[in-house]
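# with the sequence up front, the predicted model follows.
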Amino acid sequence: MCRIWFQNCRDSHTTCGLPQENSAEASPSAARLIAVSNGDARLCLPEELSPNSPYAALSHRWGFLNFMTLKKDNINDFRKRIPPEALTKTFRDAIDICRYLDIPYLWIDSLCIIQDSAEDWALQSALMAQIYGQCDLNIAATSAEDGSVGCFFDRPKNWAIQIRPLPGRDDLIYDFMPSPLIHPELDVLNNRGWVVQERYLSRRTLHFTAKQVFWECDGESACETCPGGYEKKAINFCPYELKRRGMDRSNWDELVSQYSGARLTQSSDRLIAIEGLARSIQATTKDDYVVGMWKEWIERQLAWSPSEEFRPIPNTSCPSWSWASGIGSVSLPLVWFDGQSNSPTHITLHDLQVQYFSTNTFRDVKNAVIRLCCTYLLRAVLEPIGDSPDVYYKAKFGDEKFDEVYLKIDNPDIANKAQTIPAYVLVIDESRGILLEPTAQATGQYRRIGSFFTFQSSFVESLGFVNCVEQRQLDAFSAVEEDDEGNEIYIIDVV
């Protein structure tokens, strides 16, 4: 069945997935691959490979299993033969899958990236968009907690049957199985942050779960109980129907929401593990990518909202205004990058100053300062509501309390230590804004500490707020300039 799915998809020349750079080449030019066709598996260097060498990539979970990996001192040995102690059960199963489908090469991170070389890891991890985007097949060990589990599971012979209650009604086919289609707790792989881009970038994926095998591509989604696809089939909900077509910046809010809620072993991978998706989108849009956001309409993206489990990453150089400054799920506001459906904002981008650690502009930065021209920057005191000061706050502006604004603090651990929090409220548009605190390092310089949202329309006008010009809080701004018409422009810096 897997062979039929794969062959039909490949023969149809389906170009599933995101637009890829250098898509004419099947194998990424700087990546190593494992030859698996005959005899012992061995590592092949890029110069040994043909530009159109078919290969599969493996999505798997390392877990806490201890196994041999590619190192500086064993790379020559791996080129002759990859030793058995480096081949976990998952790896051996993936090799068998490649041989069954006549795919001569396989990419596995632990065997193709030199694990004790920071330089090689930086180079190879930057190729994820090509490695997964150009592979013929992504093999996903979806229910394997680590490499000892593998891709294949024992199942009873009568594990599933189908019935048609009425003759001639193909739309009324029901599945009867001794257990559900898939247990979510067995889908351990897709909880990993790295796997989000591996699934989106790959043109086609085979999910090997404890219940059955699933096929996923834009041309067709299927499984063992529904080998012809899910259309007209009355089956349980299937989570393996990922659609990638039309992927661009307008999907970024959905991608970040899904990715930020997944787990990362290393918090330093926060931007790295989504780099492949960002590269693919930028290749099409040509927009500047800055610490997890897109420069066009960045003002609206600043109003991201943290979940209750969100926590800032300690000692990170990532700016506070980026969602990548913390670990935990976030929600980005929907942005229409054609601008046609976006309401006006009360802030505009004045300047963006970014310093990177290297020439790779998709990763962490030394520092990043965003300069904003703002209309409403309001002094406020945040007061906790009830017994949950880590989640619920009211904003008090002088003697006025605004009960219909929903405030979220980015770091609830800090919020728990204070009954009230002095802050500035920066209004972004008619329903959203962010909470700021001065850094005390420079006049008019702030860091983000939270966000707010309201369902009340025109809430600024309803409270009788005055704008920055009328407030004349000159000590709150980094600069006051004039536009071409002589109007004052009030500028703040957010780090």
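Yep, that arrived.
# please count neighbours and contacts with C-alpha atoms only from this point.
Fine.
# and the helices in the stretch 151-300 of the chain?
193-201, 252-260, 275-285, 298-301 (DSSP state H, counting those that start in this stretch).
# and the first one, what does it pack onto?
By that I understand helix 193-201. When contacts are defined as 3 or more C-alpha pairs under 8 Å, 6 or more residues apart in numbering; DSSP states H and E, helix 193-201 packs onto helix 128-133, helix 252-260, helix 275-285.
# again, only using 10 Å
Contact here means 3 or more C-alpha pairs under 10 Å, 6 or more residues apart in numbering; DSSP states H and E; on that basis helix 193-201 packs against strand 55-59, helix 128-133, strand 137-140, strand 213-217, helix 252-260, helix 275-285.
# tell me which of these is the most buried.
helix 128-133 (a mean of 28; mean count of other C-alpha atoms under 10 Å).
# now distance to residue 98 too, for the helices of the stretch 151-300 of the chain, in a markdown table please.
What follows is those, written out as a markdown table (distance: least, C-alpha to C-alpha, whole Å):
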| stretch | distance to residue 98 |
| --- | --- |
| helix 193-201 | 18 |
| helix 252-260 | 28 |
| helix 275-285 | 24 |
| helix 298-301 | 42 |
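# next, the one to line up against it:
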Amino acid sequence: MLAGVFFWNIGPDKQTATHHQTCGTFKRSVDLGCYVCNRLWVALTLDERCVVSSLVESESNFSSDATEVSTYGARTNSVQNCVTVASFTEGGLYGHPGCYLLQLAFNASAVLPPEMVPGRKYWRASFLLQQLNGPPPSNITERLPESTKSAETLFIARSWIEECAAKHQRCNAFTGEQGWCPTRLLDCGPFKNSEPCCRLIETDSISLNGPYMTLSHCWGRTDCLKLTTDNYAKLLHTIPLPLLPQYLWIDSLCIIQRGDELADWLREVKVMGQVYLNSFCNISAANAQDGNHTLFSSRNPDTLYPQTVDLTVDGHASLYLVSDFRFWETEVSRAPINARGWVLQERLLSPRVLHFGERQILWECREKDAAEIYPEGLPHKISRSAARFKDLAPDHHIANNNTGSNFAAYRSWVQIVRAYTACELSFPGDKLVALSAIAKAMRDILRDEYVVGMWRRYLEFELLWSVSGNRTGSASRPDTYRSPSWSWAAVDGEVNPSLPDVETADLLIEVVSLELEYSTDDNTNLVQGGWLRLRGALKQLMLVRHRSSNTCSYEDWDMFVNGEHVSVPTESSYGEPQPHVKLDALHDHFEEQNARDALYCMPARVRAGDNGSIYILILEVDDLKRGVYRRIGLARGWGKEVKEKFLARSVRGDRFPCEEYRDGLHLIRII
């Protein structure tokens, strides 16, 4: 089923129109099975769905007549008060000539309380409209059962596993250690004369007769069953469970979680990467909120399938197939399980992942992505991220034997860090630990020194990370020490890592030396302290709230360098000043720091050309006498005027706090 919004006469220009004017019509369309409304619904967050549902219940004038789709597609520029908005664009702009792109927006400001609106995305769902000259593609499966707990669904899962094990060369190229297995496993069968159950086994005292699988799950806020020193002996005897693979590894049940002062956890976390790398397959409880929820789900199968629609384009009627352009992102990348920081390395290192999603099961291995509705693999035209997630895995890259300079692998690391920092950790202190297995694998490929989430070879570039988004309040620094301030690992929140570059001529800084103090002998693990010595040209800085700003976004700050106002207005409609200042954590003001000359900055990189960007590290003095600083942010400016101001030599530069001053450059220490 599709709503009437599709029966427009499409022209060559982008068109925007109201879609649903009320929560009532939107939710009614979802319940009636409209394909695009259901795809938009599943793209909403859980709290957004709850608000929409509660508003529907409270609408006093709600009636069956009010929920019809007759209000859809009204051409108007007044979309501010609509619940959802539609936009049509030529597909050629997205690499799909001859197609059209339909985007649906969720107008959070018209639905949610004001305090919930900031940071919400506007455009949520995208659909590709492909002209059909024959029947729909044959790679779409027949009608699915109404539950993923069905023989048909499990048959599809088994066929993926068997195909991968028999035919996929990359998936079967063994990258682990022959014969390796975890310290403990759950033995889940086979069963003969007893009810389905399993027991904890110690693998050094038993001979395994098959491979093992792993389970990724959300711990949630409820107290689920965990292995402790108190129940250890009992779980060695039996754990009542439904039918599972014979050997299964679950972190909560195969690592002691309480009773031994973390001794077992600290030992097992060092081999966590091997657990997943050597497994046969990872089972992902993608939609289960906690251990009390099932892997399986009920669904309305009719809302899952791409639909066909008659469209009139420039006066010519044609049949088009409407399919979710962001299918994989919606079903897998944004699943609750993949918001967990620990799960990123579980998903990346496992050779195969079977996702039990909210609406269907999905398959992900080193050679194939598939879903129940696309059992033979995703259609080519369905957009995924710039690279398949599995292509970011360390085994996908082959290091250069001569130099170890593998730029593809470095770029993959940048994408991994960006995805990882967007995830959540129940314990912020796990920031480096939960990424350590991938870091170890990548270190072997890059043949480089790992430096608290970054790499020594291109460290000057990697120091130029920034927090994501427009709002500096989106990131914060933890209460407990975790990393030096110059690493992205020192902040909680999503970051934009800096890409390494072959060209080093535009660098204005040099890392002279560094030292890190680790909690263990593992340099991908917990850090107790550290510093680096950086050479560059210091500038004295003041940061002043921009006079027209009343929020804490990146454009809030005017920069004064060596007493001169260097910020200039941009040409945007907001006219905010640039350089744009991205603070690592929220600051209301810097009056106290400005008064005691505690802020400095250091131009770090400049791109060629008058319009090329300049990147500036923002620092705060920690020890005036010894020239010790902490990083507090990054600024980016552009244009000849701005660059000349930052690159001019400081008249009183010899008086700035530093270890050494020579030829206009300062040697400082950043902690």
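Yep, that arrived. Source: prediction; values computed, not measured.
# TM value for the aligned chains?
The TM-score (TM-score structural alignment, normalised by the length of the first structure) is 0.83; 457 aligned residues with a C-alpha RMSD of 3.2 Å.
# residue 387 of the first structure is nearest to which of the helices of the stretch 151-300 of the first structure?
Among those, the nearest to residue 387 of the first structure by C-alpha to C-alpha is helix 252-260 (27.6 Å).
# so residue 52 of the second structure is in contact with residue 84, correct?
No: Residue 52 of the second structure lies out of contact with residue 84 (C-alpha atoms under 10 Å); the separation is 11.6 Å.
# quick one: closest of the helices and strands packed on helix 193-201 of the first structure to residue 345 of the first structure.
With C-alpha to C-alpha as the yardstick, what comes closest out of these is helix 252-260 (18.4 Å).
# in the second structure, what residues pair with that closest one?
Aligned by TM-score structural alignment, helix 252-260 of the first structure falls on residues 413-421 of the second structure.
# the matching stretch vs the first structure, average offset?
Superposed on the first structure, stretch 413-421 of the second structure shows a mean distance to its aligned partners of 1.1 Å (mean C-alpha distance after the TM-score superposition for the first structure).
# just give me the longest helix of the second structure.
helix 151-167 (DSSP state H).
# and that one, what does it pack onto?
The contact analysis (3+ C-alpha pairs under 10 Å, 6+ apart) places helix 151-167 of the second structure against helix 169-172, strand 352-356, strand 361-365, strand 369-371.
# mind running it again at 8 Å?
helix 169-172, strand 361-365.
# alignment lookup: residue 544 of the second structure to the first structure.
Match for residue 544 of the second structure (TM-score structural alignment): residue 383.
# measure its match to residue 396 of the first structure for me?
7 Å (C-alpha to C-alpha, to the nearest Å).
# more neighbours: residue 52 and residue 84 of the second structure, which one.
residue 84 (28 against 20; other C-alpha atoms under 10 Å).
# that one is in contact with residue 16, isn't it?
No: using C-alpha atoms under 8 Å, residue 84 of the second structure is not in contact with residue 16, being 11.0 Å away.
# which residue comes closest to residue 471 of the second structure once chain neighbours are left out?
Excluding the flanking residues, the one nearest residue 471 of the second structure by C-alpha to C-alpha, 6 or more residues apart in numbering is residue 553, at 4.2 Å.
# sorry, that was for residue 392 of the first structure
Excluding the flanking residues, the one nearest residue 392 of the first structure by C-alpha to C-alpha, 6+ apart is residue 385, at 5.6 Å.
# also residue 180 of the first structure?
Once flanking residues are discounted, residue 180 of the first structure sits nearest to residue 236: 7.7 Å by C-alpha to C-alpha, 6+ apart.
# roughly how far does the one you found sit from residue 155 of the first structure?
According to C-alpha to C-alpha, residue 236 of the first structure stands 19 Å off from residue 155 of the first structure.
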